[in-house]
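Visitor: Fold the stuff below for me.
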Amino acid sequence: MNPDAAAPAATLPTIPVPVAHDLSMLGLFLQADIVVKLVMVLLVLASVACWAIMIEKAVTLGKLHREVRRLTKFVRGDLKGEDASQGEGLSAQVLRAGMAEWQEGRDEDESRAEFRQRIEHAMRAVLGRLIRRAEPGLPILATTGSVAPFVGLFGTVWGIMNSFQGIAASNDTSLAVVAPGIAEALFATAIGLVAAIPAVMAYNRFAIRIGRLRTEGNAASHDFAAALSRRQGARRRHAAAE
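Guide: A predicted model of the protein is given here:
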């Protein structure tokens, strides 16, 4: 045996190179399971719809606020010289409804309180119908605010289940293997919260504003109906004196 013969080279163990994971928001979405992707897309669409509703409601309630303030100022006499009954705004329609009932006159067997209630009821009916037009879309905000976190949680649970199945298949529990799957799963919950929190805040804000506008408009209707009923009584006394 030749002692100078080269000994066979020792075989070195192969060290696996960890796969780099993209932990950006786009990367987490692209690497997620199909079910988690569907959950994320659904939540993003719900969030976009909620923001569209919030912008529309902000504009609509802003117009209603100006109309109700105009009605209140007219009833208080702050808009003297300005015909607030012209046009198709809320204040004009409410005032025309009250004037129409007043012009029909008071029945012989109708008390002054009943006459005032009839005028006020006509005005409140128009006011309520116009304010209800601002309510569509609010149920979507309420539903998104209450359901979106649970939808995101479902995506998280599903993603973690898949992550644990991958860990069991690879027999590797290192943080580099576990972290990306869990991050993808938790991203679904984060999107759910991003969709839910503005929706809840907007719903509460808009519901309070609508309630205040309805209360302020009803108060103005009550005052205007009372003024018209007194004017009707003065007209009757004047006619009787003649």
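
Visitor: C-alpha only now, for contacts and for neighbours.
Guide: Will do.

Visitor: The one residue sitting closest to the centre of the chain and A207: what is the separation?
Guide: Residue closest to the mean C-alpha point of the chain, counted by C-alpha atoms, centre = their mean, is L141 at 3.5 Å. L141 sits 11 Å away from A207 when distances are taken as C-alpha to C-alpha, to the nearest Å.

Visitor: Test my guess that the residue nearest to the centre of the chain contacts N204.
Guide: No - in this structure L141 lies outside contact range of N204 using C-alpha atoms under 8 Å: 9.4 Å.

Visitor: Also this sequence, please, to line up against the first:
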Amino acid sequence: MSIIDAFFHATFAGKLVLLILICMSIVTWALIVHGVIQVRKTTKHLSHLSNLLSKVNFDVVESRLTSNIVDNILKRTIRLSLDTILPANTSTEIKARGEVIMQQANTGIFMYQKMLTVGVPLLGTFAAIAPYIGLFGTVWGIINSLSALGTAQSVSLQAIAPGMSEALIATGVGLVAAIPASAGYNYLTKKSEDAICELINLNERVISVASTTRIKENTHEVNVR
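Guide: Purely as a prediction, here's the structure:
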């Protein structure tokens, strides 16, 4: 028996369960495709920024950054590092200003993380509840089958099998919805965390380079005196 046949032969509750699971499956795949595209685009862009930072100075990097949120976060960190860390006079002052800049960067990074992981919690929810919705459909179908048997004149395998088959299809559809949701949740969570860690590292690199440069300048000035 196909899912279509099971749907048309099911009770109202059975049809509702199958509709919910089918809608969850469609939404799951839409979220997975969108999330994979966003994560891969972000990962590629962060790799480009990392290479850019290792080859040219901050002024050149800043001029090449665009107006997207990742670039704006890094651009702000670069500008604050140039404007506040480089004029600092002591190591303590340099460290304190670097920490303040990183705190401000973390605010933007947190906002970007929420944008990058939109839909991921919903995948986790679908992965958790889809099997139970399918199980509910199965239990409901079995109850209806047993109730029908109670009023039947004769009991045979031919009488039981169609109802049981319809009931078990709900569990199968629930698993079909839950397995991709679980895999997508784990994949996107891991890739999003990697991307956010890389963005944090880029901002820390900017602050570290600016701080090291200023410390060397201070040391040189002391030696000259």
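
Visitor: picking up where we left off before, what's the counterpart of the residue nearest to the centre of the first structure in the second structure?
Guide: Alignment note (TM-score structural alignment): L141 of the first structure maps to L123 of the second structure.

Visitor: The closest residue to that match other than its chain neighbours sits in which helix or strand?
Guide: Nearest residue to L123 of the second structure in three dimensions, chain neighbours excluded: A181, at 5.1 Å (C-alpha to C-alpha, 6 or more residues apart in numbering). Using DSSP states H and E, A181 of the second structure maps to helix 157-224.

Visitor: and that helix, what does it pack onto?
Guide: Identification of packing neighbours for helix 157-224 of the second structure by 3 or more C-alpha pairs under 8 Å, 6 or more residues apart in numbering; DSSP states H and E yields helix 3-9, helix 12-55, helix 69-80, helix 91-116, helix 120-151.

Visitor: could I get the ones you listed as TSV with distance to N203 of the second structure?
Guide: Compiled in TSV, these are given as follows (distance: least, C-alpha to C-alpha, whole Å):
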stretch	distance to N203 of the second structure
helix 3-9	52
helix 12-55	10
helix 69-80	6
helix 91-116	7
helix 120-151	25
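
Visitor: Minimum distance to N218 of the second structure: which of the ones you listed has it?
Guide: Among these, the nearest to N218 of the second structure by C-alpha to C-alpha is helix 91-116 (8.7 Å).

Visitor: got the angle for the closest one vs helix 12-55?
Guide: 150 degrees (axes from the mean of the first three to the mean of the last three C-alpha atoms, to 10 degrees).

Visitor: gap between helix 91-116 of the second structure and the chain center?
Guide: 22 Å (C-alpha atoms, centre = their mean, to the nearest Å).

Visitor: and the equivalent of I101 of the second structure over in the first structure, how many neighbours does it have?
Guide: Taking TM-score structural alignment, the alignment pairs I101 of the second structure with I119 from the first structure. When neighbours are counted by other C-alpha atoms under 10 Å, I119 of the first structure registers 23.

Visitor: One more: S2 of the second structure?
Guide: Neighbours around S2 of the second structure, by other C-alpha under 10 Å: 9.
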